[in-house]
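I would like the atomic coordinates for the input below:
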Amino acid sequence: MEQDQKIPVVLLAGGLGTRLREETETKPKPMVEVGGYPILWHIMKNYASFGFDEFVICLGYKGEKIKDFFLNYHTRQGSLTVDLENGGVTMHQNAGKDSWKVHLLETGAETMTGGRIKQASQFLGNRTFMATYGDGVANINISDLLAHHRARRRLATLTAVRPPARFGGLAIQDSTITTFTEKPQIGEGWINGGFMVFEPQIVDLIASNDTILERTPLELLAKDKELSAFCHDGFWQCMDTVRDLNYLRELWDKGNAPWKCWN
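This is a model prediction of the structure:
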């Protein structure tokens, strides 16, 4: 893998968010706000604070809301004058420090997570890339995650966390994932927290838009001992329910958001 290439980040932001219906009737879940900004923005700020500022956002359900946010991002950040006679707009101050490149990719409302990754490959080339979900925040050191991936020399690495067993269950031996079980109903231990790193060959394991990343591709990689675990004992929280959302908002409002690692 090339260490001098810029590492892009794929954000899976096309799901329906049915368990947060109170918020997602009118917007995709990644656009639900914490502290006045979409949770997607928080995730991107985290990556960018470690120098990873090229993003491929995989759109699906109500993707136009995410497009609108970024199309208007610059003007929302600073002061401006609008000349109503001719429609001219003048910016009066720096609109912010974010110098991101954001690819907004329509992947289809019904496309599965693997299919979205495969479609995103048109922006990735032959580069190592990162990927995560558009609804979870953590205080993960992204640079350490990438260093771990490079040191283990596997085709894929995902971050293992220890919340309640609602997500993909992992069995780990010597930092290598030996089995991967999607969303076990019972049990405790390490689970899939997202924040993944992939080599470009992962795309070859994705058959179509109907492929679920967390099933055949990751299960095959685990079987072949090509799936590494970056074990994270720190803060991690998804925004799956109203209770989760309220918890994240409370942390932010109290100035105690563990995932905020930027100024």
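
can we go C-alpha only for contacts and neighbour counts from here?
Noted.

if I look at Asp224, how far off is Ile117?
Relative to Ile117, Asp224 is positioned 21 Å away (Cα to Cα, to the nearest Å).

element containing the residue nearest in space to the middle of the chain, please.
Relative to the mean C-alpha position of the chain, the nearest C-alpha, by Cα atoms, centre = their mean, is the one of Thr132, at 3.0 Å. Element membership of Thr132, judged by DSSP states H and E, is strand 129-133.

Does anything pack onto that strand? Which helices or strands?
Contacts defined by 3 or more Cα pairs under 8 Å, 6 or more residues apart in numbering; DSSP states H and E place strand 129-133 against strand 9-13, strand 196-198.

And the first one, how far out from the chain middle?
If I follow you right, that is strand 9-13. The chain centroid and the centroid of strand 9-13 are separated by 5 Å under Cα atoms, centre = their mean, to the nearest Å.

Before we compare anything, build this one as well:
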Amino acid sequence: MKQHWQQVVIRPEASLRSTIEVIDRGALQIALVVDDDDKLVGVVTDGDIRRALIRGWALEQPVSDVMNKRPKVASLQDSKTQLIAIMEGHHLYQLPVVDEQGRVVRLESLQALYKQPSFPNPVFLLAGGFGKRLRPYTDDCPKPLLEIGGKPILQTIIENFVKSGFRQFFIAVHYKAEQIKQYFGDGGRWGIAIHYIDEIEPMGTAGAIGLLPGDLPDVPLIVMNGDILTQIDFSRLLAYHNEQQAIATLCVRQYEYQIPYGVVTLAQQRIVAIEEKPLQSCLANAGIYVLDHSLIKSIAAQKTLDMPTLFNQQIALGEAVAMFAVNDYWLDIGREADFLRAQGEFAQFF
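Presented below is the predicted three-dimensional model:
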């Protein structure tokens, strides 16, 4: 089944007459012109055609003569905030998003970006850790309540979800649980519902999910560590998970590190190359997950469970496990250096 924007894709040789029909049928006020490789070569709006007709152009004229051949586009890495900035800065109502090859992957509209969505999907936040690497800051305060930018880390996380349209929250607590409960209460001051999952003993990064009530809606569950600051678009993450038809989706972050020595490459015990202090790169777990509702029962049967184990179990069973790359701002507040860095960056990103 075609997505809505795919209904307004045309070729450069299409006539103005047929382009009018496509724009009218799509009701998006725009048509996307692509070549034989499906790369975007231009866009044409109803206003472009109207101006062409006023100038006396024939309806059988090819759209390539009228289209904007240098349209503004966005990349897959652009966040919702960046998309809005581009569109407002150039007075656009529609903005194509293209991949690295210049192929259209979706069409964003300013109206849709401003529209406040509402999702039935529960959000599960992990806030029970001891925060040992952040002592002495966490001696008397649980890490999720440490303040960055004048408010607790966990409050920033919750408010980002609320802005994205999520209303039902579960918070797993253990270390200094009463402080967290007292601060957030039932979520009423944010217009949301907050429920608490008490871990009597630590159950791993996935185990507490098995304590969720059995009457949750049969929709995917978003799980996130309670010590991460990010500008990820949660609605886009959820849409991606659904598109992939995956049992679980893991958010990943590109992580680079430099080896502080010269690295030697061998072949049959002979040195064939020496590379001085090479830069290595890998995909790291970003601490944000989307899980199919069916996994809650599976987790409950195992009591104690970590996320990597859960994902490896599903892979071994042959289930589809997807990856979502986080290209937006992301920072794990795990060490003092991260905590201090976040203090300096908060105003810029939040």
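
Just name the most buried of the helices and strands packed on strand 129-133 of structure 1.
strand 9-13 (a mean of 27; mean count of other Cα atoms under 10 Å).

The helix or strand just after that one aligns to what range in structure 2?
Sequence order places helix 21-24 as the next helix or strand after strand 9-13 of structure 1, per DSSP H and E. Aligning helix 21-24 of structure 1 against structure 2 (TM-score structural alignment) gives residues 135-138.

And the contacts of the matching stretch?
By Cα atoms under 8 Å, 6 or more residues apart in numbering, the list of residues contacting stretch 135-138 of structure 2 from outside reads 130-132, 143, 146.

So which of the residues you listed wins on neighbours?
The most crowded member of the contacts of stretch 135-138 of structure 2 is Lys143, carrying 29 neighbours; neighbours defined as other Cα atoms under 10 Å.

I'd like to check which residues are in contact with the residue lying closest to that one once chain neighbours are set aside.
Sequence neighbours aside, Gly131 is the residue nearest to Lys143 of structure 2 in space, at 5.6 Å (criterion: Cα to Cα, 6 or more residues apart in numbering). The neighbourhood of Gly131 of structure 2, defined by Cα under 8 Å, 6+ apart, consists of 138, 142-143, 334.

again, but for Leu134 of structure 2
Applying Cα under 8 Å, 6+ apart to Leu134 of structure 2 gives the contacts 143, 334-336.

So which of these are in helices?
Those of these mapping onto helices are Glu336, per DSSP state H.

Take the contacts of Leu134 of structure 2 and lay them out in JSON lines including distance to Ala52 of structure 2.
Formatted as JSON lines, the contacts of Leu134 of structure 2 follow (distance: Cα to Cα, whole Å):
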{"residue": "Lys143", "distance to Ala52 of structure 2": "61"}
{"residue": "Gly334", "distance to Ala52 of structure 2": "59"}
{"residue": "Arg335", "distance to Ala52 of structure 2": "60"}
{"residue": "Glu336", "distance to Ala52 of structure 2": "61"}
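
Filter the contacts of Leu134 of structure 2 down to the buried ones and express that as a ChimeraX selection.
This is the ChimeraX syntax for the buried subset of the contacts of Leu134 of structure 2, where burial follows 16 or more other Cα atoms under 10 Å:
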select :143
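
Return the distance of whichever residue in structure 2 pairs up with Gly36 of structure 1 relative to Asp140 of structure 2.
With TM-score structural alignment as the criterion, Gly36 of structure 1 lines up with Gly150 in structure 2. From Gly150 of structure 2 across to Asp140 of structure 2, the span is 18 Å (Cα to Cα).

now do Leu125 of structure 2
For Leu125 of structure 2 relative to Asp140 of structure 2 (Cα to Cα), the value is 21 Å.

Equivalent analysis for Ala127 of structure 2, please.
Ala127 of structure 2 is 15 Å from Asp140 of structure 2, where distance means Cα to Cα.

Next: Thr230 of structure 2.
Going from Thr230 of structure 2 to Asp140 of structure 2 by Cα to Cα gives 25 Å.

Compare the two (neighbour count), which wins?
Using other Cα under 10 Å, the more surrounded residue of Thr230 of structure 2 and Asp140 is Thr230, with 19 against 10.

So the more buried one versus Ile288 of structure 2, what's the distance?
10 Å.

What lines up with Ile197 of structure 2 in structure 1?
Looks like Ile197 of structure 2 aligns to Leu105 there (TM-score structural alignment).

Could you check how many residues crowd around that match?
Around Leu105 of structure 1 there are 20 residues (other Cα under 10 Å).

what's around the closest residue to it other than its chain neighbours, how many residues?
Take Leu105 of structure 1 and drop its neighbours on the chain: the residue closest to it by Cα to Cα, 6+ apart is Cys58, 5.1 Å away. Counted with other Cα under 10 Å, residues neighbouring Cys58 of structure 1 total 27.

who's in contact with the equivalent of Cys58 of structure 1 over in structure 2?
When structure 2 is aligned by TM-score structural alignment, Cys58 of structure 1 is paired with Ala172. Ala172 of structure 2 sits next to 124-128, 196-199, 208 when contact means Cα under 8 Å, 6+ apart.

Now with 10 Å, please.
124-129, 195-199, 205, 207-209, 211-212, 225-226 (Cα atoms under 10 Å, 6 or more residues apart in numbering).

Let's verify it: helix, strand, or coil?
Look at Ala172 of structure 2: counting by DSSP: H, G, I helix; E, B strand; the rest coil, its state is strand.

Alignment lookup: Gly194 of structure 1 to structure 2.
The equivalent of Gly194 of structure 1 in structure 2 is Gly287 (alignment by TM-score structural alignment).

Kindly apply the preceding question to Ser49 of structure 1 instead.
Aligned counterpart of Ser49 of structure 1 in structure 2: Lys163 (TM-score structural alignment).

which element is its match on?
Assigned by DSSP H and E, Lys163 of structure 2 falls within helix 153-164.
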